[in-house]
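>>> Below are the sequence and a predicted model for it; my questions follow.
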Amino acid sequence: MRRSHDSVLTSHAGSLPRTERLVAANAARAAGEEVEGWEELLAAEVADLVLRQRETGIDLVGDGEYGKSMTSPMDFGSWWSYIFQRAEGLSLDEGGAWITDRHVSSPGDTRLTGFAFRRDQQAFREAYTDPTSGIFHGTPPVFPKVTGPLRYTGHAAIAADVANLRAAADAAGTSDAFITSLAPGSASRIANEHYASDEELLFAWADVMREEYVAVLDAGLILQIDDPSIAENYDQIEPEPALEDYLDFTRLRVEALNHALRGLPSDRIRYHLCWGSWHGPHTTDLGLRDILPTVLGINADAITFEAANVRHEHEYRVWEDVALPDGKILLPGVVSHATNVVEHPELVAERIVRIAERVGRENVVASTDCGLGGRVHGQIAWAKLRSLTEGAALATRTLWG
């Protein structure tokens, strides 16, 4: 991965807005219709997207997660749900759709998991149950559950993702391109009726996900591991767990991820940490300081994280006390998916500079808090990316003179 040697490089966290024709084609396919020329359409969409990123000034481009189906312009979950079309051993959990009164008794209790419960929901029940509040969009999904041995079946899908991005990056004249893939800990947040323990379930998912990781890296691309669960699980455990208990719970998820990453080149792996992409209050979030030592133990040289979100923006000061390990790179979010307000480039520059001053300018790549696709309107998303690149240019003048 390139470092910011003489200017602040830019990237984003993965998901980018889908075009109308791509959303329509995905909706048709989801309805069981055959879409003529689907492969060619997807390839062309990725090619156009990569060119638009480069024209906007994005240095480290991605495929926008275009191979992960979205059937409507607003979709908070495609980064996660895509894997259930690429794995065997799952069945629909018809009785488990978005039950907000589920209680998980301890960090290790995997009988009740997923997005079925949040302490944030309980603290702001009126807002969460008001359909006009803007917190959630659309009809809650029916999640799958694990009912048999897990096995990766997404070889054709990831091969298409890889081929489309590789061709698009080559055509755009860039080698710095990444594809996102799910972490075992995030994949495991569904009901389990097959594996005897949390550990067995996690390592089964690790073996599944490793196949996707290898496919991305073998193509010479950069791999981004998406793993909101490391921070976000904390909000889904009732009662609020003791910090050390939660960290023990989380370390097992890191062990499973590192098992999946064993022997793979850490200098081409970036890890995405966030507190979830829903537009809620987030008053029950765990602090970055509490989870950071665990995150730094992941076998990835780059870390992307939320640094513009108003619940976590102040946490840049953590880097005054925590030394960035040698070889690590930070991709802080400097524009956010959680607001329709487009950040001013001068504010973006300030956010970049204050982190660069603490960890070294060469160790910072400006990015987004989380994926913009499916969270804000496409016109707003691209305006945010333009503000990101303009802010990076301002920060470059401050940091390099």
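The structure has been received and is ready for your questions. Residues are numbered from 1 along each chain as shown.

>>> from here on, contacts and neighbour counts on C-alpha atoms
Noted.

>>> roughly how far apart are the nearest residue to residue 69 once chain neighbours are set aside and residue 195?
Spatially, and ignoring its direct neighbours in sequence, residue 69 is nearest to residue 26 (6.0 Å; C-alpha to C-alpha, 6 or more residues apart in numbering). Distance of residue 26 to residue 195, computed by C-alpha to C-alpha, to the nearest Å: 33 Å.

>>> Then residue 290?
In terms of C-alpha to C-alpha, residue 290 sits 30 Å off from residue 195.

>>> Likewise for residue 394?
Relative to residue 195, residue 394 is positioned 52 Å away (C-alpha to C-alpha).

>>> Pick out whichever of those two has more residues nearby.
Using other C-alpha atoms under 10 Å as the criterion, residue 394 and residue 195 rank with residue 394 on top: 21 against 16.

>>> who touches that one in this structure?
Contacts for residue 394 (C-alpha atoms under 8 Å, 6 or more residues apart in numbering) come out as 345-346, 349.

>>> who wins for most neighbours among the residues you listed?
So for the contacts of residue 394 (other C-alpha under 10 Å), the most neighbours sit at residue 349, 25 neighbours.

>>> what about that residue, helix or strand, and which?
According to DSSP states H and E, residue 349 maps onto helix 345-359.

>>> Can you point out the buried residues in that helix?
Within helix 345-359, the residues that count as buried by 16 or more other C-alpha atoms under 10 Å are 345-356, 358-359.

>>> got the contact list for that helix?
Residues from elsewhere that reach helix 345-359, judged by C-alpha under 8 Å, 6+ apart: 307-308, 316, 319-320, 323-324, 332, 334-335, 361-364, 366, 387-388, 390-395, 398-399.

>>> for comparison:
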Amino acid sequence: MSTTIRTTHVGSLPRSDALRQANADHAAGGLDAAGLAQVVQAETAEVVRRQADLGLSAVNDGEYGHAMTEKVDYGAWWFYTFERFSGLSVLSPEEAAASRRPTPAGKLELDAMSDRRDWVAFAEAYQDPTSGIHLASAPPPVVPAVTGELSYTGQDAVARDVAALTSALRAVGRPVSDGFLTAVSPAAAARIGNYYYEDDEAAVWAWAQALREEYLAITEAGLTLQIDAPDLAESWDQFVTEPDMGAYRDFSRVRIEALNHALSGIDPSQVRYHVCWGSWHGPHSTDLGLEPLLDLAAMVSAHGLSFEAANVRHEHEWKLWLVHELPEDRYLIPGVVSHATNVLEHPELVADRIERFARAVGPDRVVASTDCGLGGRVHSQIAWAKLESLVEGARLASERF
């Protein structure tokens, strides 16, 4: 019996010129919600068709419902929350410094606006505009913040995205179960400043309650929900001083409990959990390894675990699956092509990467993927070429089984 190793990607795909322009027109008041929805539906149909033509097994809307107006955009995966939740504002740095809520004694405080330890360690490189990584050093002109009660206001937007994807799937003859939509985790959303709730944990739980409505809208349509949760690994580098591991695990455990509350009643087989170390192009010298996080990730009510495995800072961690048993109901979604390099991975290399995981946990429990979203991180032509290499590498790896 032959084995076919399935393929997917993490979510964000390059936006079309028409979609970026529609987003800009909508933000400027020149295009109403109905007009934007028409463009989203048409462009989603095209991006789904293109994924299907490539042979990807699990496809999505390219995150076309998460507004992006520029070709390079590292933040659309979470900044879409400003269009779908009440209680959010942008503050000046002076306003933020004067009004941020205190953290209770003995608790870790995540200062999302501080320089990462990696940025400090490689300050010369990050501050050099010729280095290729200087984007990370640009200070935010405003501070995104929770300044009022959080509630979900994105019902029309998520309904638009669900309708666009399900319609596109039908058009290419694919079942709804082959489609996924992405949504931010409560903990990732809560990394913006809290200026309203009693403390950080209260803000995380408020996000969980508000996000639950979006999670339900996606899964009740029969689609798979991908939780974008860079918070689990990436938050480690956002503390000014490296935290105690026990304290960091406690910090993360609270956030997973809040996420599971938001996922309560949702079939875990419809959920995949994406862990990454951030999308910026830089050394990542202070990244936390994957091993201390495996048991925490296993606590999430999600059967799929998506993570970076082509990233050269973490590629060696595939060996963890030789010694750590994958729970029986789970499967892996390892990245085998990277968003962090313009070099196009050879299909044979992709096949080698896939084969490592397939031999460790079984080919039927591996869905080959990208490290992170490609949209806004690499040029469109390169992004689609990487997906071609991904599919061809999976074909080669399948032949080996």
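Received the coordinates, thanks. If you're wondering where the values come from, they're calculated on a predicted model, not measured in any experiment.

>>> if we can go back for a sec, give the aligned range of the helix holding residue 349 of structure 1 in structure 2.
Residues 347-361 of structure 2 are matched to helix 345-359 of structure 1 when aligned by TM-score structural alignment.

>>> next one: stretch 210-222 of structure 1
Under TM-score structural alignment, the match for stretch 210-222 of structure 1 in structure 2 covers residues 212-224.

>>> Stretch 71-88 of structure 1 now?
The aligned range for stretch 71-88 of structure 1 is 69-86, by TM-score structural alignment.

>>> so how far is the matching stretch off the chain centroid?
The chain centroid and the centroid of stretch 69-86 of structure 2 are separated by 12 Å, computed with C-alpha atoms, centre = their mean, to the nearest Å.

>>> Any idea how far apart the tips of it sit?
22 Å.

>>> go on, stretch 354-368 of structure 2?
7 Å.

>>> just stretch 60-74 of structure 2 next, same as before
End-to-end span of stretch 60-74 of structure 2 (C-alpha to C-alpha): 19 Å.

>>> which one in structure 1 is aligned with residue 331 of structure 2?
Counting by TM-score structural alignment, residue 331 of structure 2 corresponds to residue 329 in structure 1.

>>> residue contacts, its match?
By C-alpha under 8 Å, 6+ apart, the contact list for residue 329 of structure 1 reads 3, 301-303, 363-365.

>>> Please check these and keep the buried ones.
Among the contacts of residue 329 of structure 1, the ones that count as buried by 16+ other C-alpha under 10 Å are 301-303, 363-365.

>>> Let me know the closest of those to residue 115 of structure 1.
Nearest to residue 115 of structure 1 out of those is residue 303 (C-alpha to C-alpha; 24.0 Å).

>>> Surely the closest one is in a strand?
Yes. According to DSSP: H, G, I helix; E, B strand; the rest coil, residue 303 of structure 1 belongs to a strand.

>>> Could you find the counterpart of it in structure 2?
Mapped onto structure 2 by TM-score structural alignment, residue 303 of structure 1 lines up with residue 305.

>>> That match against residue 274, yeah?
Yes. The pair residue 305 of structure 2 / residue 274 is scored as a contact, 6.2 Å apart, by C-alpha atoms under 8 Å.

>>> For structure 1, which strand extends over the most residues?
Secondary structure of structure 1 read by DSSP state E shows that its longest strand is strand 144-152.

>>> And that one against structure 2, how far off on average?
After superposition onto structure 2, strand 144-152 of structure 1 lies on average 1.1 Å away from the residues it aligns with, using mean C-alpha distance after the TM-score superposition for structure 1.

>>> Flag every buried residue along that strand.
Buried residues in strand 144-152 of structure 1 (16+ other C-alpha under 10 Å): 144-147, 150-152.

>>> again with stretch 65-74 of structure 1
65-71, 73-74.

>>> For those residues, could you give me JSON lines that also reports distance to residue 250 of structure 1 and secondary structure?
Conversion of the buried residues of stretch 65-74 of structure 1 to JSON lines gives the following (distance: C-alpha to C-alpha, whole Å; DSSP: H, G, I helix; E, B strand; the rest coil):
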{"residue": "65", "distance to residue 250 of structure 1": "26", "secondary structure": "coil"}
{"residue": "66", "distance to residue 250 of structure 1": "30", "secondary structure": "coil"}
{"residue": "67", "distance to residue 250 of structure 1": "29", "secondary structure": "coil"}
{"residue": "68", "distance to residue 250 of structure 1": "26", "secondary structure": "coil"}
{"residue": "69", "distance to residue 250 of structure 1": "29", "secondary structure": "coil"}
{"residue": "70", "distance to residue 250 of structure 1": "29", "secondary structure": "coil"}
{"residue": "71", "distance to residue 250 of structure 1": "32", "secondary structure": "coil"}
{"residue": "73", "distance to residue 250 of structure 1": "33", "secondary structure": "coil"}
{"residue": "74", "distance to residue 250 of structure 1": "30", "secondary structure": "coil"}
